[in-house]
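Chemist: Mind folding the following:
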Amino acid sequence: MTSTSIPQLLVAAGSSGSGKTTFTLGLLRALKRRGLAVQSFKCGPDYIDPKFHQLSSGRPSINLDLFMMSPEHMRAVYARHTQEADAVVLEGVMGLYDGYVRMHGSSAEVAKTVGIPTVLLVDARSSAYSVGALLYGFKHFRQDTEVVGVVFNRVASENHYRFLREAAEDAGVIPLGYIPKTKLLEVPSRHLGLSLRELQELDALPEDVAALIEKHVDVDRLLEACMRPRPAVPAEEAVPTSAPGRKIAVARDEAFNFIYEENIRALAAQGEVSFFSPLKDEALPECDLLYLPGGYPEFYLSELAAAERSRSSIAAYAAAGGRVLAECGGMMYLCRTIRDEEGKAYPMCGVLDQEATMEGMRLRLGYRKLRLGGREYRGHEFHYSSIVSQEVGEETVGEQLTARDEVAPTLLYHRGNVLAGYTHLYFAEQDPFALFS
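Modeler: Below you'll find the predicted structure:
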């Protein structure tokens, strides 16, 4: 694809729960059905929505996050991934202007950083002409935010849409159509194992939404309103390296798959990256660094416990001084056991002398700054499990802060050359081996 301009847009809303993901999935599928190569992105640190995106478009979806990424890096990532695309769709997070501090890191700021316009998705239940004031506010609240159009969701009838269309026109926002009210279009819970079978079963959702979009949304006008110059790829980013030529092993399967694509690129700058599956009882490949990302080990406790070759090879590698970076689910896998919601314990790798448990599940989340060895790394914490305290706790290192620089209780466990904690790190702009120096 070499055209100088392509459709590029942010799908945003006034709040969470407005239907952004549902609409995004349908739009991705509708564009794919038109024969377009559509590249999707997701604002924020979320791992799950990009999996739904890939299901809908057939292409990997990439995270854009201004807390974890510098603006220069974000622009480079965005440009690099759009070079072969015919259209670009970026799904926002929360409300358009919601950031980690005021609007910092918000969907609006991300769209401004990469230079694309916004299409609002407005939940129109129990509202009519008054949405004009809402649209006017979103369009004019920040002069550097380009709100070009609106699609209304959960619309009761054509007559209902007539009021909404008139309101949009009077607010100076292009009315692009609507999604009718239906109980069929609900994205499943994000707390899923997302196995290949489950993903295939979910394929009907983007198909159904795409059909509604083609019927009720002026897709051609939407694409025309969002035509923007294709971004030029800057000079190749210098990915920090310490000793290129090393071997890096990455666990990747249905239990461990919370992986930022750009992190893998950073690891590949260090040498050869190979993937293996603890769930399939594959032995750890020869490596200079083992990366155990997060995922859903709690859904596969019996299988992981039975995979003795994987567990023993990882334990032996760690005991011999091998470097291990383990995040969230990967950290749980290194524990002696993981308890399920009923308290039943399953043996794991035993690298860390502690237990993880799903008992009394409670969500803990937020951005984190990890300060270690005079360096700062950034990431995100999101989990329902917890670590059971031991009489003799593991050594901990570093300090973790929130986005507002308040002390976070999140720990980074350290044993030998093992670093393990709940924070999912984004290290694509840094040398991941520096964590161990």
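
Chemist: going forward, measure contacts between C-alpha atoms and count neighbours the same way
Modeler: Noted.

Chemist: right, and residue 304 touches residue 278 too?
Modeler: Yes. Using Cα atoms under 8 Å, residue 304 is in contact with residue 278, at 6.8 Å.

Chemist: Could you pull out the helices in the stretch 301-437 of the chain for me?
Modeler: 301-306, 308-319, 329-334 (DSSP state H, counting those that start in this stretch).

Chemist: Dump the ones you listed into JSON lines; add distance to residue 397 and mean neighbour count as well.
Modeler: Converted to JSON lines, these look like this (distance: least, Cα to Cα, whole Å; neighbours: other Cα atoms under 10 Å):
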{"stretch": "helix 301-306", "distance to residue 397": "28", "mean neighbour count": "19"}
{"stretch": "helix 308-319", "distance to residue 397": "18", "mean neighbour count": "19"}
{"stretch": "helix 329-334", "distance to residue 397": "15", "mean neighbour count": "28"}
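
Chemist: One more sequence to fold, the one below, so I can look at both together:
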Amino acid sequence: MKRVAISACGSNRGKTILTTALLYHFRGNVRPFKVGPDFIDPQFHKRVALKESINLDSFMMSKEQVEWIYYHYATEEWAVIEGVMGFYDGDDRGCSTYSIARDLDTPVVMLLDGSGSYITIVALLKGLLEYRKDNTIKAVVINRVSSKSHYELIKNLISKEFHQIEVLGWIRKDLESLRDTHLGLDLRDLSKIEAISKEVLEHIDIYRLSKIAETHKKRVKNSYPFPKFKRLDKKITIVNDENFSFLYYDNLQFLKEMFKEVVVIDSTKDEAVPNDTDFLYIPGGYVESVDAYNRIKHSNSFKNSIVEHSKTKPIYAECAGLLYLSKKVDDKVMSGVLDIEFELGNRFARLGYYYNSDGVKGHAFHYTKPTVSTLKKGFDTLYKRVGSKGEVGSWATNQKKVFGTYLHTLFRVNPKIIERFFDGS
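Modeler: Take a look at the predicted model:
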């Protein structure tokens, strides 16, 4: 098997472009992975690679759990791991491209920006290599290069200074295939991916990349490193569509392991929750924007079935799911299952990793916030760090059978989140 992690010195440095090119080149024979809790990149990975993308998050999971998840899903000849932010960014919270690559003993290809520079790139690489001696940086690709001679200049400097680092090639600046691509890659437009892939990889040595990516480390056959969970003789319905698309793939697979029957419905097609559903899960996504709301504002069968279900049976909802359980977001009418309201702001209200009141680790990123009266009805506080000051981030009915939260988390790590709805049943 071959595996490689793609990283850079920060965001918007070309990680997604190179990852996309490699996923397309190896499509049908590659498993994509994403460092961190991101939902958007994995959706794009899936469409390009024709394979579900898996999140590797060492804040929400232990080292042993990350390793288990990786090997559980690394079923193809190739594994390509897209990093997050800069190489070391996030390490203060326990999850960075550096830490994931180190723990999985995965070779890292660093994208270095060649625009307007040459010698300074060598100094930058020296800093990256020396900051943590146990890093797994094995190769570099120079991005945004103006000419072949520019690349050769940089390559010779790096090769002279770092004999252990492979310089795999370069990517021209102002790629023709990207000129009409507004604000990066569009999830809906795959028509240009083949052209982008060819242009990106035109001056990159795939053979040498393959040699670097070869791994000889045998899989450690550790026991299941997650809490034991109850197998429920129940039926779960999951809402998963364009509006409610923030669903970790392993959460879906775990729920299939936990429940006897799993049904997936589409709110944008006005599909109703089946009457015999025992448990409803509404993941995150988008309902607060105009376009997203317009897709479901006439989905009355969907809405009415949720209202009916909520009268006697449990619901667990995250972020957009929480918003949909409310009465309204600004002037956008929601289901009204919970007597709460929200407002959409111009700046994010939360971003990053959080703990809830029970110590469950997760991620939150949203622009909405509860109204003053709604804030008083909340019960579960989300904290940036244990012991720090937090703010209310969850709401529920009195019996907590209907539960909505801003926190996204991993069910395999925290099965009690689901099990508690059926305690004593």
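
Chemist: Nearest to residue 124 of the first structure, out of the helices of the stretch 301-437 of the first structure?
Modeler: Among the helices of the stretch 301-437 of the first structure, the nearest to residue 124 of the first structure by Cα to Cα is helix 329-334 (38.7 Å).

Chemist: residue range for that closest one in the second structure?
Modeler: Using TM-score structural alignment, helix 329-334 of the first structure lines up with residues 320-325 of the second structure.

Chemist: Mean distance between the matching stretch and the first structure after superposition?
Modeler: Overlaying the first structure shows stretch 320-325 of the second structure at a mean distance of 0.7 Å from the equivalent residues (mean Cα distance after the TM-score superposition for the first structure).

Chemist: Distance-wise, check residue 224 of the second structure relative to residue 139 of the second structure.
Modeler: Distance, residue 224 of the second structure to residue 139 of the second structure, by Cα to Cα, to the nearest Å: 34 Å.

Chemist: Secondary structure of residue 272 of the first structure: a strand, I assume?
Modeler: Yes. With DSSP: H, G, I helix; E, B strand; the rest coil as the criterion, residue 272 of the first structure is assigned to a strand.

Chemist: list the contacts for the residue nearest to it when sequence neighbours are not counted?
Modeler: Setting aside the residues directly before and after it, residue 272 of the first structure is nearest to residue 247 in space (Cα to Cα, 6 or more residues apart in numbering), at 4.9 Å. By Cα atoms under 8 Å, 6 or more residues apart in numbering, residue 247 of the first structure lies in contact with 270, 271, 272, 273, 274, 286, 287, 288, 289.

Chemist: Next, work out how far apart the closest residue in space to the second one that isn't next to it in sequence and residue 137 of the first structure are.
Modeler: Nearest residue to residue 271 of the first structure in three dimensions, chain neighbours excluded: residue 245, at 4.1 Å (Cα to Cα, 6+ apart). Residue 245 of the first structure is 54 Å from residue 137 of the first structure, where distance means Cα to Cα.

Chemist: tally of neighbours for the counterpart of residue 414 of the second structure in the first structure?
Modeler: With TM-score structural alignment as the criterion, residue 414 of the second structure lines up with residue 430 in the first structure. Residue 430 of the first structure is flanked by 19 other residues according to other Cα atoms under 10 Å.

Chemist: now the one 3 residues further on
Modeler: When counting by other Cα under 10 Å, one arrives at 18 neighbours for residue 433 of the first structure.

Chemist: doesn't residue 242 make contact with it?
Modeler: Yes. Counting by Cα under 8 Å, residue 242 is a contact partner of residue 433 of the first structure at 7.1 Å.

Chemist: tell me the contacts of residue 21 of the first structure?
Modeler: 49, 91, 187.

Chemist: what residues are up against the equivalent of the residue nearest to residue 271 of the first structure over in the second structure?
Modeler: Counting by TM-score structural alignment, residue 245 of the first structure lines up with residue 233 in the second structure. The neighbours of residue 233 of the second structure, taking Cα under 8 Å, 6+ apart as the test, are 259, 260, 261.

Chemist: List which of those are still in contact in the first structure.
Modeler: Here is what carries over to the first structure from these, by both residues aligned by TM-score structural alignment, their matches' Cα atoms under 8 Å: 259, 261.

Chemist: of all the contacts of residue 233 of the second structure, which comes closest to residue 102 of the second structure?
Modeler: residue 259 (34.9 Å).

Chemist: That closest one: neighbouring residues, count only.
Modeler: So residue 259 of the second structure, with other Cα under 10 Å, has 17 neighbours.

Chemist: Wait, it touches residue 232, no?
Modeler: Yes. The criterion here is Cα under 8 Å, and residue 259 of the second structure meets it with residue 232 at 5.0 Å.

Chemist: Could you pull out the strands in the stretch 251-400 of the second structure for me?
Modeler: Assigned by DSSP state E, counting those that start in this stretch, the stretch 251-400 of the second structure shows strands spanning 259-265, 279-282, 315-318, 328-329, 332-333, 341-344, 350-355, 361-366, 368-370, 380-382, 391-396.

Chemist: So which of those is nearest residue 219 of the second structure?
Modeler: Closest among those, using Cα to Cα: strand 361-366, at 27.0 Å.

Chemist: mean deviation (superposed) between the closest one and the first structure, please.
Modeler: Overall, strand 361-366 of the second structure averages 0.8 Å from its counterpart (mean Cα distance after the TM-score superposition for the first structure).

Chemist: Where in the first structure does that strand align, residue-wise?
Modeler: Under TM-score structural alignment, the match for strand 361-366 of the second structure is residues 378-383.

Chemist: what does stretch 54-63 of the first structure correspond to over in the second structure?
Modeler: Aligned by TM-score structural alignment, stretch 54-63 of the first structure falls on residues 46-55 of the second structure.

Chemist: Would you mind measuring the gap between the ends of stretch 409-421 of the second structure?
Modeler: Using Cα to Cα, the two ends of stretch 409-421 of the second structure sit 17 Å apart.

Chemist: Contacts for it next, please.
Modeler: With contact meaning Cα under 8 Å, 6+ apart, stretch 409-421 of the second structure is reached by 60-61, 226-230, 248, 250-251, 254, 314, 360-363, 401.

Chemist: Over to stretch 287-303 of the second structure?
Modeler: Residues from elsewhere that reach stretch 287-303 of the second structure, judged by Cα under 8 Å, 6+ apart: 243, 267-273, 286, 320, 323-324, 329, 332-333, 335, 344.

Chemist: ok now that stretch, how far from the chain's centre?
Modeler: Counting by Cα atoms, centre = their mean, to the nearest Å, stretch 287-303 of the second structure is centred 24 Å from the centre of its parent chain.
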